[in-house]
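A.B. asks: got a predicted model here, sequence first, then my questions.
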Amino acid sequence: MIPPAFDYVRPGSVEEAVRVLAGAGEDAKVLAGGQSLLPLLRLRLAFPDLVVDVGRLPGLRGVREEGGFLVVGALTTHHDVVHDPLVRRHAGLLAAATAKVADPAVRHRGTLGGSLAHADPAGDLPAVLLALDGELVAQGPRGRRTVPAREFFTDYLETALTPDELLIEVRVPKSEGWGFHYEKFQRAAQSWAVVGVAALVRRGNGAIAEARIGLVNMGATPLRATAAEEALSGAGDVRAVARAAESAAIGTVPAQDVSASPEYRAHLARVLTRRAVLAAAGMG
C-alpha cells in the first residue's frame, strides 16, 4: 500500500532533531531503522504530518561501559547488539533475545531505540529491558532525563517520551553471575511473539536466590511476572520451579486476537516461564 502524504526532514544533530520535534508537536513521527514505522505508514495506521529521519545522526551508535552499566546508543542496530562483545559478556539476555527479533534483514536495519520507542507489547525487547531493570535516556528542549524501564512503557504503543523528546541511549546494568534465557512462541519464524518470556536467575546455596521475569504480549504494555518472581525465591528443584511458574499470568490482561485467546496466552505464559527459568537456572 501507499503511505499517506507527509513532510520529511533529516536533521544533522540531536539538538536540531529536538528543535524540529518541538516545533511539530504531536504531528511528527521519528524514523530510525524504519522497521516499525514504515509498516504502519504503508498500512495507513499512522498519519503523521512530518517524518523526522534520525537514522544518520552522529554519536548514537555503539556500546560502551560506564561503571556498572552498559550504555547502548539508540541507533545501534539489532545485528550490532547481538554481536557486540560487551553485550555478550555483560548483558547476555539482551543479546540472546535480540538474536530472535524477526529475521536477519530486519536485524540489520532495525534499531534498539526504535524498537523500545515503538513500545509494541508483542515486541521482544521491551520486556527484556524490564527484566534487566534497564533505563532509557531521552533528550528534549530542557536537556536530558533518565526514565526507568518500569516507568517508560505507559500504554499500548505509548511511552513516557514527550512529543519533543528523542530517545538517545539505553542503559543496562551488567548482569554477570545471572543465568538467562529468552523463550517465545510464535506462529511463524518471522512473526511477532504470541507470548514471550525473558528470564534472569541468580542462584545461591543450591537454590534460586532471585529471579526476574519479563512477559511479552501479556497486556497493553510489557510486564514483569512479579508473583512468579516472588514464588521462585528459594526454589531448589524442577518441581518447585514448575509450581512457581503457575503464577506467571497473575496480574496480566492478555488480548484476544486471531493468534490466541486470553486463556491460551495465560497457559503459554506459565509453560514458557517454566522452560525459561529452568534453562536460566541450569536445571533443565
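C.D. replies: Now that the structure is in, tell me what you want to look at.

A.B. asks: could you use CA atoms for every contact and neighbour count after this?
C.D. replies: Noted.

A.B. asks: can you map out the strands along the stretch 101-250 of the chain?
C.D. replies: 135-140, 143-148, 153-155, 158-159, 166-173, 179-186, 193-204, 207-216, 223-224 (DSSP state E, counting those that start in this stretch).

A.B. asks: what's the first one in contact with?
C.D. replies: By C-alpha atoms under 8 Å, 6 or more residues apart in numbering, the list of residues contacting strand 135-140 from outside reads 18, 129, 144-149, 152, 161, 164-172.

A.B. asks: 6 Å instead, please
C.D. replies: 18, 144-149, 164-171 (C-alpha atoms under 6 Å, 6 or more residues apart in numbering).

A.B. asks: repeat that for stretch 115-128.
C.D. replies: Contacts for stretch 115-128 (C-alpha under 6 Å, 6+ apart): 157, 193, 198, 214-217, 221-222.

A.B. asks: ends of that stretch, how far apart?
C.D. replies: By C-alpha to C-alpha, to the nearest Å, the extent of stretch 115-128 from end to end equals 12 Å.

A.B. asks: sorry, back to before: which of the contacts of strand 135-140 are buried?
C.D. replies: Listed as buried from the contacts of strand 135-140 are 18, 147-149, 164-171; burial here means 16 or more other C-alpha atoms under 10 Å.

A.B. asks: use this one as the comparison:
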Amino acid sequence: MKPSRFHYVRPRSIPEAVMALQRHNSKVLSGGQSLTPLLSMRLASPDVLVDINGLTELSGIELRGSDLWIGAIARHQEVLTHDLVKTHVPLIQQALAYVAHPVIRNRGTSVGSIAHADPAGELTAVAALLGARIHASGQQGPREILAADFFVGPLESSLEHGELVTGVSFPVLDATWGSSCAEVARRHGDYALAGVCALVRVLDGLIVAARISIFSVAGTPLVIDVMDVHEDPEKLNLKVQALIDPDTDIHATSDYRRQLVKTLVVQALTEARVHAELRQS
C-alpha cells in the first residue's frame, strides 16, 4: 500500500518545527523506521509530516554535567559505536545490540525509538531502568519528563500535542555499576517475546543495589527493585511473577512469556554482576 496524502514540512529551527506540529494530526519524521511502515499500511495517516533531519542542533552525543545527552536525530549505529556511550552508559549499547539489523540501525534513531514508546522496545526499558529524562519543546517552551512519567501505555507517551522530543539525558554510571540486557526473539532483530535489562552496583565484591526493567510483557516497561530477593532465585521469581501479566498472542502464550522472564531475570542479573566486576578490574 501507499501512504495517504500528507503535507511535508522540513523546518529550519526547533521553533519552526514546533510551530508546524501545532497543526491537527501531525507527526514527526526522524529515522522513520517505525513510522514509515505505519504510513505505508495506513495505520497512521497524518495530515502533516514534520521532517526534523535538517536540525543539526538535534544531532550528536555529549556529556552534559553528570548526564550523557543523545540528540533526537542521532542514529542507532552512531550510538552503538560511540566511545562516550560505551564508557559512561554501557547499557544503551548492550540493548542496541538486539535492535533490528544494520540497515535499520544506520537510519533509525535511538531517541525516536524511545519517543515511539513501544513496550517491546529495548530502549524504552533502558530509559525506564536508568531514570532517563526526555527533553521536549513545545509552545510553552522546553521541559523535561522523567521516563517513569513518559511511558503511559502501548505506543503512548505523556507528550502533549505539538511537542517535539529534542533529546534524552541518561545518568552517567561509574565503574561500581554493571548492566546487562537479555531477550528472546524468534529471530535476531525481531521484537522480543520477552526481555530484561538489569542494573547492579557492586562494592567490595558485594551487590548493594539491584533492579531490573522487563519489556514486551506489559503496556509499558516494568521496573522492579530486586535488591531484597536477588540472592534467592525462588523468592526473586515469586516477586517478579506477581507483578507481570503478559498477554497471549500469535507469537507466544502468557505462560511461555512468564517462563522466559523467569530465566532472563536470573541471566541478566548474573551478567550485570560480572559486568560490574569487569569494569572495576
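C.D. replies: All right, it came through fine. As the structure is a computational prediction, the values presented were derived from the model and not from experiment.

A.B. asks: rewinding a little: okay if I get the contacts of stretch 115-128 of structure 1 as CSV plus neighbour count and distance to residue 185 of structure 1?
C.D. replies: Below are the contacts of stretch 115-128 of structure 1 laid out as CSV (neighbours: other C-alpha atoms under 10 Å; distance: C-alpha to C-alpha, whole Å):
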residue, neighbour count, distance to residue 185 of structure 1
157, 14, 21
193, 24, 6
198, 33, 12
214, 29, 14
215, 31, 12
216, 31, 10
217, 26, 11
221, 27, 18
222, 31, 16
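
A.B. asks: count of neighbours near residue 236 of structure 2?
C.D. replies: Neighbour count of residue 236 of structure 2, defined by other C-alpha atoms under 10 Å: 18.

A.B. asks: in this structure it contacts residue 229, no?
C.D. replies: Yes: between residue 236 of structure 2 and residue 229 a contact is recorded at 5.0 Å, counting by C-alpha atoms under 6 Å.

A.B. asks: what span of structure 1 is stretch 76-90 of structure 2 aligned with?
C.D. replies: Alignment of stretch 76-90 of structure 2 against structure 1: residues 78-92, by TM-score structural alignment.

A.B. asks: now the matching stretch: buried residues?
C.D. replies: So, applying 16+ other C-alpha under 10 Å, buried residues of stretch 78-92 of structure 1: 78-82, 86-87, 90-92.

A.B. asks: I'd like those as a markdown table, with secondary structure appended.
C.D. replies: Output for the buried residues of stretch 78-92 of structure 1, formatted as a markdown table (DSSP: H, G, I helix; E, B strand; the rest coil):
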| residue | secondary structure |
| --- | --- |
| 78 | helix |
| 79 | helix |
| 80 | helix |
| 81 | helix |
| 82 | helix |
| 86 | helix |
| 87 | helix |
| 90 | helix |
| 91 | coil |
| 92 | helix |
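
A.B. asks: quick one: which of those is nearest residue 33 of structure 1?
C.D. replies: Minimum distance to residue 33 of structure 1 across these is 9.9 Å, recorded for residue 78 (C-alpha to C-alpha).

A.B. asks: count the neighbours of the residue nearest to the closest one when sequence neighbours are not counted for me.
C.D. replies: Closest residue in space to residue 78 of structure 1, ignoring its immediate chain neighbours: residue 107 at 4.7 Å, by C-alpha to C-alpha, 6 or more residues apart in numbering. If you count neighbours by other C-alpha under 10 Å, residue 107 of structure 1 ends up with 22.

A.B. asks: wait, isn't residue 107 of structure 1 in contact with residue 76?
C.D. replies: No: Residue 107 of structure 1 is beyond contact range of residue 76, at 10.3 Å (criterion: C-alpha under 6 Å).

A.B. asks: let me see the contact set for the counterpart of residue 218 of structure 1 in structure 2.
C.D. replies: Under the alignment by TM-score structural alignment, residue 218 of structure 1 pairs with residue 217 in structure 2. Residue 217 of structure 2 is in contact with residue 246, counting by C-alpha under 6 Å, 6+ apart.

A.B. asks: please tell me how far residue 217 of structure 2 sits from residue 120 of structure 2.
C.D. replies: Counting by C-alpha to C-alpha, the separation of residue 217 of structure 2 from residue 120 of structure 2 is 8 Å.

A.B. asks: same deal with residue 279 of structure 2?
C.D. replies: The value you get for residue 279 of structure 2 to residue 120 of structure 2, if C-alpha to C-alpha is used, is 29 Å.

A.B. asks: and residue 135 of structure 2, by the same measure?
C.D. replies: With distances taken as C-alpha to C-alpha, residue 135 of structure 2 is found 22 Å from residue 120 of structure 2.

A.B. asks: higher neighbour count, those two?
C.D. replies: For residue 135 of structure 2 versus residue 120, neighbours defined as other C-alpha under 10 Å are more numerous around residue 120 (24 against 21).

A.B. asks: so what's the residue of structure 1 sitting at the aligned position of that one closest to, chain neighbours aside?
C.D. replies: When structure 1 is aligned by TM-score structural alignment, residue 120 of structure 2 is paired with residue 122. Closest residue to residue 122 of structure 1 apart from its sequence neighbours, by C-alpha to C-alpha, 6+ apart: residue 217 at 4.4 Å.
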